[in-house]
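Chemist: Here is a sequence with its predicted model. Questions after.
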Amino acid sequence: MIRVTLVYPFFKPFYDNSLFRFPPLGLGYIAASLKSQGVQVELVDCTFLSREQAVSRVKQSKPNILGFYSMFSMKKTTMELAALLRNDCELLVVGGPLPTLDPAGYLDIFDVVILGEGEVAMTEIAECHEKCVGFSDVDGVAFKDNGLVTQTSPRKQVEDLDSLPFPAREFFDNEAYKQHYLRRFGYSISPLITSRGCPFSCDFCSRPVFGKSFRSRSAGNVVDEVEEIAGFGYDRIWFADDCFTLNPERLLGVCDELVKRRVNMSWECLSRVDTMDHEVAVKMRRAGCLRVFFGIESGNNEVLDLMRKQITVEQARKAVFNAKAAGLQVGAFFILGYPGENDETVLDTVRFASGLPLDYLSFTLPYPIPGTALFERVKVNDGFVVEDWEEPKNMALIRHKLLYSSGFSEAKLKFAIGKAHIQFYGRRFLGKRGFHIVGSPFERATDVAFKLMR
């Protein structure tokens, strides 16, 4: 029987302050699909391992095929680890967002690159390897033929997501993940994806694997997996869809099914502000939702148009207040210093964000990710090149890095982020009246300081 070992090359998040650190669902789906076809599967999730431990586990599994997941922040680690294990397998395969966008960049070490969704492709690759035939008839892959990169026909996306087996969570180190979250937040949480694809075209967003075509699972299928996750002992679900609330009818169907089955699991999700009305927020809360996150990104409508967000500042304000009125905690994400911004638009965002009744907020600098319109624009305008996408140890203020030639200096944007956090938490801890007395002079003084900086 052919043996496949899947590797998630992210190492030890001991100093990682990211709000989310989850097991590799994509590899879990591939493992489940391989397992359903009778393939012997192992999964090595490096999150809580040293490199030595990871290499040892892979070697102990004695794989015929070694399959890696790689994204923008993992390329260097992926290539180094694959090179170490090159002689411990017969075939090296890689998939994920960056390999899909840049297959040639991986084919010096890897034999095959999966382009897009990997469940069916990996199963077919394993079958071809076992039969000792080539991969030219496998859709959605790239490989070298006589030294030249060859790509096969694009693979059709999986339309019936209910047909996919649930991720093989038995391969994850569930106890390590639960303890990781219990230590940091007092509860354990596990991800679940109920849909694929996003029909929007935000300037900074890349979707090379799932594409634009929105496909979703049935409410019953979703809640079946929620109950399975509960069986692993997790306290909470993170619905990891790009926008869990995109289709209100489907969303309310999931909420109704959770209530009907009396599932005792709280949950969180990402949402768009133009989908969060009062009825939706109330039903989400009744179905166990505790917290919702919005990608608002800017407090200026002109900048939102530059980002192609297709939302307005007023929609964002209403969505936050609708969610809060329903008893939900609310988090929001903002970007400062977007290409095309000026001092006033940055300060608009700082004022808007710090004045909202949020429970959590995050400010970042714009990161031009390969495959996005933003990346292509700054590459042309600024001679922008990224050689190393390794992610920093955490996203604390001092770790933010300006990756392209901007109209703002890195120091100026970091000043704006620090100012925004002080104003936000100042309002929370001092109250509206207290902040007006103490914080207003600070806000005015730092507005002037920001404008004077270069």
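Modeler: Received the coordinates, thanks.

Chemist: use CA for all of it now, contacts and neighbours both
Modeler: OK.

Chemist: Now do whichever helix or strand residue 441 is part of: which elements does it pack against?
Modeler: For residue 441, the host element (DSSP states H and E) is helix 410-452. Judged by 3 or more C-alpha pairs under 8 Å, 6 or more residues apart in numbering; DSSP states H and E, the packing partners of helix 410-452 are helix 343-355, strand 360-364.

Chemist: alright, now check it against this:
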Amino acid sequence: MPARVLLIRHSYGEIVSRLGKRHNRRWPPLSLLICASWLEKEGLTVTVIDREIETFSDEAIFKLAETHDLIFLSSSDVDRWQCPNLDYDSFIRFASGFKNKGNLYLTGAHGTFYPEPFLKMTGAKGVIREEPEWTVKEIACGRPLDEITGLTYREDDRIHANPDRPPGSLDLLPAPAFHKTDLKQYYYELMGDRFTILEGSRGCSFKCTFCSLTMYGKGVRAKSSEKLIGEILAAKEAGARNIYFIDLEFTINKKLARDTCDFLIKNPMGLRWACQTRTDLVDEPLLQQMKRAGCVLIHYGVESGSQRILDSVDKRLKLEKIEEGFSLTRKAGIETTAFFMAGLPGETAEEREQTLAFAKKLNPTYASFHVANPYPSTKLGERFDTGEIFPEFCGRSEDDKNELKRFARRAFLAYYLRLGYILNHVAAGNPALWRRQARLFLSYL
């Protein structure tokens, strides 16, 4: 069995601008930290390098890799499983630089979507498809490769694709090895530093046509309340004071959400936390409970201000319900982030303007405007499959693509430069909020 294992999370730099400016998050590599914890429990020596915070050169990492028996390189950790970076060229260049490629395995969404191309482009030994923790453990513990599900690998100049791995119980995963990193170096611009992510569940029961769920497996798997609370305590002990629950829909399991809130209310630790969910999965009592438990921010995917477009992408949500959810969240005293997309199939210029108008009407604390991407394994991706790896946009001409980019930028500026928006936040008298919004705005320009 290998004795020394190197786990690496690749960094794409501070800003990705292929489809307009977008911040790469300086969030901990939660999945790799879970892998590290599991491997240490098996008696292995584990090194974790997160290139989002480490300053090692490529050459230094390649040299370090030569002293390890196995290397696992992640192209996207759990916070990017749903929406991976489309600019993967730097990942290919970095992965191709390892000399001992026979010990190199890739994890993340990129290889999951395109296992054979990524094997060929990088020269790696194998690609771990979908969630990596169980497969990483089995490889590191010396199980024969042909017996490991969820793995595509090369052997004798041939590429072998093993069957998919059935989703595992999240309660079986160990707590993240927070001691392998420094939470003081992680940051979420909408919350602050000493930051980490946690997850109470994986997967989603909704079927939006634009949303990629391949990494999560089918359905929703939730941790027990005891398991999640234990990980919250571990994060607090490691120095966290801001936590984002990375679940696709945190409140889809009401019992888990309420149990978590009850614990945090009864055991105040000074933690601030945020989550993502849908407006039809919250109600006034739950939101009030979340606020008392320390929730300061909720992310909502709105997508469009056109009911016709929402119906066409199978969002299964009415505009009125979205308005109600934002109103109740505001009433509870919780900040909101709303995500909007331009360029969904069949969308007209008039409907894009409806989206901007709806954003102003909802008046979230933060608003994000992006261009829709046809991710692989989604109905949107199947509709616009060109054979290209991670194609841009949805079958549009160059003029249309440029127009969508211009709209996203114009919508951003039009939203944040409203006099009423500025005056409302000045009147709120929250200097910390002003600073966060100013940093976010200036970084976009």
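Modeler: Perfect, thanks for sending it. These figures come from a predicted structure and were not determined experimentally.

Chemist: Of the helices and strands packed on helix 410-452 of structure 1, give the one that comes closest to residue 142 of structure 1.
Modeler: Minimum separation from residue 142 of structure 1 across those (C-alpha to C-alpha) falls at strand 360-364, 34.5 Å.

Chemist: That closest one: average distance to aligned residues in structure 2?
Modeler: Once the two are superposed, strand 360-364 of structure 1 sits an average of 0.6 Å from its aligned residues in structure 2 (mean C-alpha distance after the TM-score superposition for structure 1).

Chemist: need the next SSE after that strand, C-terminal direction.
Modeler: Going down the chain from strand 360-364 of structure 1, the next helix or strand is helix 373-382, by DSSP H and E.

Chemist: Need the three-state assignment for the equivalent of residue 293 of structure 1 over in structure 2.
Modeler: Residue correspondence to structure 2 (TM-score structural alignment): residue 293 of structure 1 is matched to residue 299. Assigned with DSSP: H, G, I helix; E, B strand; the rest coil, residue 299 of structure 2 falls in the strand class.

Chemist: contacting residues around residue 299 of structure 2?
Modeler: Each residue near residue 299 of structure 2 by C-alpha atoms under 8 Å, 6 or more residues apart in numbering is listed here: 274, 275, 276, 277, 336, 337, 338, 339.

Chemist: I'd like to know how far it sits from residue 69 of structure 2.
Modeler: Noted for residue 299 of structure 2: a distance of 41 Å to residue 69 of structure 2, by C-alpha to C-alpha, to the nearest Å.

Chemist: now residue 413 of structure 2
Modeler: Between residue 413 of structure 2 and residue 69 of structure 2 the distance is 50 Å, computed by C-alpha to C-alpha.

Chemist: Repeat that for residue 100 of structure 2.
Modeler: 9 Å.

Chemist: list the contacts for the closest residue to residue 355 of structure 1 other than its chain neighbours?
Modeler: Of all residues not flanking residue 355 of structure 1 in the chain, residue 424 sits nearest, at 6.8 Å (C-alpha to C-alpha, 6 or more residues apart in numbering). Counting by C-alpha under 8 Å, 6+ apart, residue 424 of structure 1 makes contact with 353, 354, 355.

Chemist: so which of those residues comes closest to residue 310 of structure 1?
Modeler: Nearest to residue 310 of structure 1, judged by C-alpha to C-alpha, of the contacts of residue 424 of structure 1 is residue 353 at 18.3 Å.

Chemist: That closest one corresponds to which position in structure 2?
Modeler: By TM-score structural alignment, residue 353 of structure 1 lines up with residue 359.

Chemist: List the residues that contact its match.
Modeler: Residue 359 of structure 2 touches 305, 338, 367, 415, counting by C-alpha under 8 Å, 6+ apart.

Chemist: any idea how far the aligned partner of residue 270 of structure 1 in structure 2 is from residue 5 of structure 2?
Modeler: With the correspondence set by TM-score structural alignment, residue 270 of structure 1 lines up against residue 276 in structure 2. Note on residue 276 of structure 2: its distance to residue 5 of structure 2, by C-alpha to C-alpha, is 33 Å.

Chemist: Quickly find the element holding the aligned partner of residue 335 of structure 1 in structure 2.
Modeler: Taking TM-score structural alignment, residue 335 of structure 1 has residue 341 as its aligned residue in structure 2. Taking DSSP H and E as the criterion, the element that holds residue 341 of structure 2 is strand 335-342.

Chemist: How many neighbouring residues does residue 163 of structure 1 have?
Modeler: 10 (other C-alpha atoms under 10 Å).

Chemist: Residue 276 and residue 5 of structure 2: which has the busier surroundings?
Modeler: Neighbours were counted for residue 276 of structure 2 and for residue 5 using other C-alpha under 10 Å; residue 5 has more, 23 against 20.

Chemist: Please identify the helix or strand for the more buried one.
Modeler: Counting by DSSP H and E, residue 5 of structure 2 is part of strand 4-9.

Chemist: Run through the neighbouring helices and strands of that strand.
Modeler: When contacts are defined as 3+ C-alpha pairs under 8 Å, 6+ apart, strand 4-9 of structure 2 packs onto helix 30-41, strand 45-50, strand 70-74.

Chemist: Identify the residues contacting the shortest one?
Modeler: The reference is to strand 70-74 of structure 2. Outside strand 70-74 of structure 2, the residues that touch it by C-alpha under 8 Å, 6+ apart are 2, 4-10, 32, 65, 95, 103-108, 136, 140.

Chemist: out of these, which are buried?
Modeler: 4-10, 32, 65, 95, 103-108, 136, 140 (16 or more other C-alpha atoms under 10 Å).

Chemist: tell me the contacts of residue 252 of structure 1?
Modeler: By C-alpha under 8 Å, 6+ apart, the contact set of residue 252 of structure 1 is 280, 283, 284.

Chemist: among those residues, which are in helices?
Modeler: Counting by DSSP state H, the contacts of residue 252 of structure 1 place 280, 283, 284 in helices.

Chemist: Any idea how many residues pack against the last one?
Modeler: Residues lying near residue 284 of structure 1 (other C-alpha under 10 Å) number 27.

Chemist: out of the helices and strands packed on helix 410-452 of structure 1, nearest to residue 251 of structure 1?
Modeler: Smallest distance to residue 251 of structure 1 across these (C-alpha to C-alpha): 23.4 Å, for strand 360-364.

Chemist: what packs against that closest one?
Modeler: Using 3+ C-alpha pairs under 8 Å, 6+ apart, strand 360-364 of structure 1 sits against strand 329-335, helix 410-452.

Chemist: Leaving out chain neighbours, which residue sits closest to the equivalent of residue 314 of structure 2 over in structure 1?
Modeler: Residue pairing (TM-score structural alignment): residue 314 of structure 2 is matched to residue 308 of structure 1. Spatial nearest neighbour of residue 308 of structure 1, chain neighbours left out: residue 202 (4.9 Å); criterion: C-alpha to C-alpha, 6+ apart.
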